[in-house]
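Trainee: Got a predicted model here, sequence first, then my questions.
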Amino acid sequence: MPVWPYTGMTDGGLRSPLHRRKEGEPEIVDVISVILEAGRVPPPPQQVSSSTGKLRSFIGKTARAVRAAAKQLPEGDARRCDAAKAVDEALYLAEHGDPGNGLLSAFAYCRSLAQAAQQLRGLEEQLLLLAQDGSRAVGHAE
């Protein structure tokens, strides 16, 4: 019998259903949403472990791309400083962080990676839009 009688759910309905990825969306979107929407109940240990590896890899690639894109902004631009800070924090977390011992510790670490990855995705999108707007403005000025 399930832990929560008459529901057929062993987790009491605390986990959100897995999202179906929209066409063209990267897999990392699913990883981030599954981890961040898990609530207080961690996913199975294998999923936490594989998600941690995917998130670390994503952060490593994306942080460097965001840093390079942010360098295109003017020196005193606040967005450049914000991006640099987010990149440094995400890289430090991914490269020097430790999942610790036990599922709850590993899940907490994985959650922090997912939050950092989500922030980097947002920054990357913003910087791409700024670059596109900047190239359009230059094209119209000529």
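Mentor: Thanks, I have the structure now.
Trainee: CA atoms for contacts and neighbours, from now on please.
Mentor: Will do.
Trainee: the longest helix in this structure is where?
Mentor: If you go by DSSP state H, the chain has its longest helix at helix 103-141.
Trainee: List the buried residues in that one.
Mentor: For helix 103-141, burial by neighbour count (16 or more other CA atoms under 10 Å) applies to 103-104, 106-118, 120-121, 123-124, 127, 130-131.
Trainee: what packs against it?
Mentor: Contacts defined by 3 or more CA pairs under 8 Å, 6 or more residues apart in numbering; DSSP states H and E place helix 103-141 against helix 27-36, helix 45-70, helix 78-96.
Trainee: putting a second one here so we can go through both:
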Amino acid sequence: MTQKVPMTVTGATRLRAELLELKTVARPRITAAIAEARAHGDLKENAEYHAAREQQSFAEGRIAEIESKLARAQIIDVTTLPASDKVVFGSTVLLRAEDSEEERRYQIVGEDEANIKEGKISFSSPIARALIGKSTDDVVDVQTPGGIKTYEIRDVQYL
């Protein structure tokens, strides 16, 4: 049995777009580059040929990886869930750090979607694991490399 991988609708859309790009643009471009390099003759010492084959290997590997992830994806559309103040996969959480009073907003997403610069954290990260299941006004302690940080959940949104 294959393990389902949680993913937001946005994450699945991005993976499908990347897959389409790889299959319809990158793959034909690489195939043409290989054909052109073959036309130059001796393949043993043909750097263009070897570079194109390496690109082909990378592209085919990425295609297989994306297809596997999409096949195992459990796509969760948080906007279809009943509104609640509980933190769940896909929800957006406003946190206030107890020590600095600084507020931060994070969306809990799948591993492939995580991007701290965009405020998207993986559901398997320490902070997300501490938040999931909690509600607005709860206080959570998160083990970080710099020690334990305490946050108050200020708001939970299902965007």
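Mentor: Structure received. This is a predicted model, so every value here is computed, not measured.
Trainee: Report the TM-score for the pair.
Mentor: The TM-score (TM-score structural alignment, normalised by the length of structure 1) is 0.32; 62 aligned residues with a CA RMSD of 3.2 Å.
Trainee: circling back: do you know which of the helices and strands packed on helix 103-141 of structure 1 lies nearest residue 137 of structure 1?
Mentor: helix 45-70 (17.4 Å; CA to CA).
Trainee: How about the closest one, which residues are buried there?
Mentor: 48-49, 51-52, 54-56, 58-60, 62-63, 66-67, 69-70.
Trainee: Just the closest of these to residue 84 of structure 1, please.
Mentor: Nearest to residue 84 of structure 1 among these: residue 67, at 6.2 Å, using CA to CA.
Trainee: Only the buried residues of the helix ranked longest in structure 2, if you could.
Mentor: Selection of the longest helix in structure 2 by residue count, based on DSSP H, yields helix 47-72. Buried residues in helix 47-72 of structure 2, defined by neighbour count with 16+ other CA under 10 Å: 48-50, 52-53, 55-56, 59-60, 63, 66, 69-70.
Trainee: Who are the contact partners of residue 31 of structure 2?
Mentor: Shown in contact with residue 31 of structure 2 (CA atoms under 8 Å, 6 or more residues apart in numbering): 52, 56.
Trainee: Would you mind checking which of the buried residues of helix 47-72 of structure 2 is nearest to residue 12 of structure 2?
Mentor: residue 70 (7.1 Å).
Trainee: and the residue nearest to residue 53 of structure 2 when sequence neighbours are not counted, which of the three is it?
Mentor: Nearest non-adjacent residue to residue 53 of structure 2, counting by CA to CA, 6 or more residues apart in numbering: residue 34, 6.8 Å away. Judged by DSSP: H, G, I helix; E, B strand; the rest coil, the three-state class of residue 34 of structure 2 is helix.
Trainee: thought residue 34 of structure 2 was touching residue 49?
Mentor: Yes: look at residue 34 of structure 2 against residue 49 with CA atoms under 8 Å: they come within range, at 5.7 Å.
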